[in-house]
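Novice: quick one: sequence and predicted model below, then my questions.
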Amino acid sequence: MSFLGWVERTGNRIPHPFTLFLYLIGFVFVVSWVGSLLGLAVVHPGTEKEIAIKSLISSDGLHYILESMVTNFTEFKPLGLVLVMMLGIGLANKVGLLEAAIKRTLTHTPKSVITYAVLFIGILGNLASDAAYIVIPPLAAMIFRSFGRHPIAGLAAGIAGVGCGFTANIFIGGTDAILSGITTEVAKVMDPDKIVTITDNWYFMSLSVIVLTFVGGFITERVVEPRLGTYKEEEDFEEKLVDLNPSVKRALRNTAMVALLYIGMIALVLFLPHSPLRGEDGGILVDSPFRDGIIPFLLGFFVLTGVTYGVTLKKISGVSDVVQYMTESIKDMAGFIVLVFVIAQFIAYINWSNLTVWIAVGGADLLKSIQMDGFPSVILFTLITLILSLLITSGSALWSVLAPIFIPMFMLLGYHPAFIQVAYRIADSATNMITPLNPFVAVMLGFLAKYDKKAGLGTHVSLLLPYTVAFIVVWCLMLGIFALFEIPVGPGVQMYL
């Protein structure tokens, strides 16, 4: 526990992400000024032109800061993507659809597959955002207990799915929008035409759901639960599984029918001869209007299902109710919007100063000189992320720090930025629930104390560490297999450009 104590002490000294980026902006100011004084320059590998470092502490720098501050924010790609996605997902979440669907699935799962169902639903649960942490782990504990199994094992499986498997999903979600937007902003420094879309990690992340479900199930049944022993229930302990009333069941049934109808209509249009949603070569997932315009389709899916569920339960009686729920969803994103303002400035300033190109070329040359420009360099980057994610728990904040350094560097080595994005995501996700700095760790400790009053942070970490280790090892092996056999991590996206 001494290492975890160090993590907690060190992490507590790290300022709020907003303040951290203010410090980073100040650091960029100073470094750009020093680099300009020293006359540092580098040849851009794409244009073959010499690129000199420009000082932000100069007349040109001041003009740029004053003239670009607003557009740096408003044109920052992740901002629009995330807000549009949250209009739909947030509506479905606010009316209770996601929570009800999770409860319905878990409470009607056969005993023989309950462990794997908990992991599977937990991993998919990131669509419900923070609500998944509050709903899935305690519900999993109750279900395990009702089956005569140790409730803490169910709790651990639920936490592992929701937290350690957070980045994986079959559905495109907010995480894809945030990270791909940041990656695109940075990648344009090396290639102005490069765009990383929200579907560029879809194949890898979809397969991850299946793989992690089985890996997490194995860890739960062969490692965690045997170690817990027999659960001794206290005499005064009372607990009841959630009761889904007939109205909720009817609402879920109506929603499922609307969802299938919506998907069926899109599929029908997609497979029509000369469909306007297909690309010039007839493609669907690569270079097609469908892929490029998938955000509106996703928005439509969540709005329709959310409205159907809300209308059935009489939570929605008119357009004003829909607007109100969407407004509440955007209010929940207020912290993200504020943080995006300073992140957008940081990325814009480091790009304008040409520090990004200078660091990328130097770093790429260094890796080549020590013969570390192959796949092991990607694993090294994953390990660096693994360590830093213990201290900076905001995935978007950490990626905003690492992307401007590593994306251009790896692009110079020939790697696709979306592939490096995957390498980041697996490390950041796996450590989610073993760092004391994650606010939800405290919430999980509260759930844990319900079944073991003596449990503390050490108990929590000992439960989740096997999942963290197993997930990161399996994920790295998966990444290696994708690279070795040139399997695309998303539509048309392989390891190399």
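Specialist: Yep, it's here.
Novice: C-alpha only now, for contacts and for neighbours.
Specialist: Fine.
Novice: am I right that Asp176 sits in a helix?
Specialist: Yes. Under DSSP: H, G, I helix; E, B strand; the rest coil, Asp176 falls within a helix.
Novice: where does the nearest residue to it once chain neighbours are set aside land in three-state SS?
Specialist: Closest residue to Asp176 in three dimensions, ignoring its sequence neighbours and counting by CA to CA, 6 or more residues apart in numbering: Ile198, at 5.0 Å. Using three-state DSSP as the criterion, the local structure at Ile198 reads coil.
Novice: wait, isn't Ile198 in contact with Ser180?
Specialist: Yes. Contact status for Ile198 versus Ser180: in contact at 5.7 Å, counting by CA atoms under 8 Å.
Novice: what about versus this one:
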Amino acid sequence: MSLAGRALNAVERIGNRLPDPVFLFLWLIAGLIALSLVGAGLGWSAVNPVTGDRLVAQSLLSSEDLERLIIGMPRTLADFPPLAIVVTIIYGASVAERTGLFTTAIRGALLNAPKALLTPIVVIVGMMSHHASDASYVVVIPLAAVMFAAAGRHPLAGLAAGFAAVSGGYAGNLFPGSQDALILGITEPAARLIDPSYSVNIAGNWFFIIGVVLIFTPIVWFITDRVIEPRLGRWTPASGSQAPASDSEKAPLTPEQKKGLAWAGLAILGMIALWTTLTLIPGSPFVDAEAEPGQTFNPLYRSLIAFFAVTFFVAGGAYGAGAGTVKSHRDMVRMMGEGISQLAPYIVLAFFAAHFVAMINWSGLGPILAVNAADALEDIALPAPLLLIVVVLVSCVFDLFIGSASAKWSALAPIVVPMFMLLGISPEMTTAAYRMGDSVTNIATPLMSYFPLILTFAQRWDPRFGLGSLMATMLPYAGAFLAAGLLMVAAWVALDLPLGPGVGVHYEPPPPAVAAQEPISGGVAGPHSPPQPAAAPTMR
């Protein structure tokens, strides 16, 4: 067996032995408790250069922290920002998904794609389909194969292009959505470990994710048309497929579906008009006239969570009314309930992730480690682009073993985000680097949760197409994505490009407060804990 084959087998063996992410967090919490005992005993400390507070490690088995943990357990979960954000958006997105809006819009875009532009349209639709959650995998990828076959091209090339866009291009999109809300919702409390006033909004990576689409689309186009399809050879139906496509996949949109899409389009335009009006009216709640230049529209950006939730709900209802998939308001309520029920695994994970994040804060170890690590890195004097390249690579390695993006970021953010803030890099830039690394290796690891499903899709066209075939097909995309991703992150920092509206690459701390006279522990006040100093880091 080749060296590459042995390496892939080793990755698969190691990954299969890892526990579920829930138990990974349990082990992390146990290790954190032990480390807090050591840190408190040895008197580990650091001075927060932003607030001037002296942070001292605190034992998580102290009476105060046990009270926070046990009595404040419901509040700890309720205060975990990503949970509320995701639930809010899912209320609307579940209606749009279950009425058929997402699926029909994706099918309509691909069915009407010009033959000459089929590959780039598949790629752009695949990246845009991230708003549709799991539908992106079960609709875009098999439908891309059908469209390629209908155009006389090899269906497995279409499947590869769709898989590369949906999974390898996971960091890319033209508009922020639930994934942005989830990941950036984890970033904010991590940033507040250093700067309690720091605020992150859903548009914090908007320009960056558009950049991913613009850069990754020609890469997938070139590799699909010039590398993968020639390697697969000419496609003929006699080459072994048993079930090339179902009638439903090839069928054009029905008049009812077209009517539903038209109504949904009008609903979306209406929501855009409403938000624009609310922004332009005197005394708008979306405009902070007293804010510093560049921060005036921060309330508008933070309102995008509500905007997407309400827009998905209204557009989904409009599509359902036009297409006949919604008969009464009770159908929409049922769809919302079904969407929340599918969120159950994430809610379970969020309980443990919330406590891990909170306990890092209570112990003070997160900011202490960040301050000391930042000092060490500052002494080395590595340039910012190189530092963020390390974040991309670490994220790539983690992605080989742990599929959940939120689980990995919940564990990494409390250390990485504060550390890079102290080096002058904004939390949004660190988040963007993490997201890039989390995307590029998805398509190359058999441990990715949808990998067996994609293999099943492929075997509909070629029963001999095995696991190794799929990995060999996707590795050129993964390698190109990694190289492009590293260059993109480095160039973004070097050119100091904006990441989103009012969000830059660099972090400039507010004027430091006078250092506290007495050392304090970094933490979040629980519902029954004594009052904390006003300047102490907090997390909501």
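Specialist: Now that the structure is in, tell me what you want to look at. Since the structure is predicted, the reported quantities are computational estimates derived from the model, not experimental observations.
Novice: all helices of the stretch 251-400 of structure 2, in order?
Specialist: Assigned helices in the stretch 251-400 of structure 2, in chain order: 255-280, 298-302, 304-323, 329-342, 344-363, 365-380, 384-399 (criterion: DSSP state H, counting those that start in this stretch).
Novice: out of those helices, indicate the one that is most buried.
Specialist: Across the helices of the stretch 251-400 of structure 2, the average number of neighbours (mean count of other CA atoms under 10 Å) peaks for helix 304-323, which reaches a mean of 24.
Novice: what lies in contact with that helix?
Specialist: Contacts to helix 304-323 of structure 2, defined as CA atoms under 8 Å, 6 or more residues apart in numbering, come from residues 85, 88-97, 99-101, 177, 181, 202-203, 256-265, 267-268, 271, 275, 325-327, 332.
Novice: what segments of structure 1 are strands?
Specialist: Listed in chain order, the strands found in structure 1 under DSSP state E are 41-43, 50-52.
Novice: nearest residue to Phe457 of structure 2 other than its sequence neighbours?
Specialist: That would be Pro142: by CA to CA, 6+ apart, it lies 6.2 Å from Phe457 of structure 2.
Novice: just give me the match in structure 1 for that neighbour.
Specialist: The alignment partner of Pro142 of structure 2 in structure 1, by TM-score structural alignment, is Pro138.
Novice: likewise Trp221 of structure 2?
Specialist: Counting by TM-score structural alignment, which is the criterion used here, Trp221 of structure 2 corresponds to Gly217 in structure 1.
Novice: in structure 1, what residue corresponds to Gly437 of structure 2?
Specialist: Gly437 of structure 2 maps onto Ala427 in structure 1 when the alignment is built from TM-score structural alignment.
Novice: one more: Met332 of structure 2?
Specialist: With TM-score structural alignment as the matching criterion, the partner of Met332 of structure 2 in structure 1 is Val322.
Novice: what of Ser197 of structure 2?
Specialist: Matched by TM-score structural alignment, Ser197 of structure 2 corresponds to Asp193 in structure 1.
Novice: now do Thr104 of structure 2
Specialist: In structure 1, Thr104 of structure 2 lands on Ala100 (TM-score structural alignment).
Novice: so Arg278 of structure 1 versus Met265 of structure 1, what's the distance?
Specialist: Noted for Arg278 of structure 1: a distance of 15 Å to Met265 of structure 1, by CA to CA, to the nearest Å.
Novice: same thing with Gly293 of structure 1?
Specialist: Separation of Gly293 of structure 1 from Met265 of structure 1 (CA to CA): 16 Å.
Novice: now for Val38 of structure 2, how many residues are close by?
Specialist: 15 (other CA atoms under 10 Å).
Novice: nearest spatial neighbour of the equivalent of it over in structure 1, chain-adjacent residues omitted?
Specialist: Applying TM-score structural alignment, one finds that Val38 of structure 2 aligns to Val34 in structure 1. If the residues on either side of it in the chain are set aside, Val34 of structure 1 comes closest to Ser55, at 7.8 Å by CA to CA, 6+ apart.
Novice: and for Pro414 of structure 2?
Specialist: With CA to CA, 6+ apart as the criterion, Pro414 of structure 2 has its nearest non-adjacent residue at 4.5 Å, and that residue is Ala190.
Novice: and that neighbour, how many residues sit next to it?
Specialist: Residues lying near Ala190 of structure 2 (other CA under 10 Å) number 32.
Novice: for it, list the residues it contacts.
Specialist: Listed by CA under 8 Å, 6+ apart, the contact set of Ala190 of structure 2 reads 413-415, 417-418, 539.
Novice: also Ala262 of structure 2?
Specialist: Each residue near Ala262 of structure 2 by CA under 8 Å, 6+ apart is listed here: Tyr319.
Novice: which position in structure 1 aligns with it?
Specialist: If you follow Ala262 of structure 2 across to structure 1 using TM-score structural alignment, you land on Arg253.
Novice: what's the distance between its match and Ser247 of structure 1?
Specialist: Arg253 of structure 1 sits 10 Å away from Ser247 of structure 1, taking CA to CA as the criterion.
Novice: try Val224 of structure 1
Specialist: Here the distance between Val224 of structure 1 and Ser247 of structure 1 works out to 38 Å (CA to CA).
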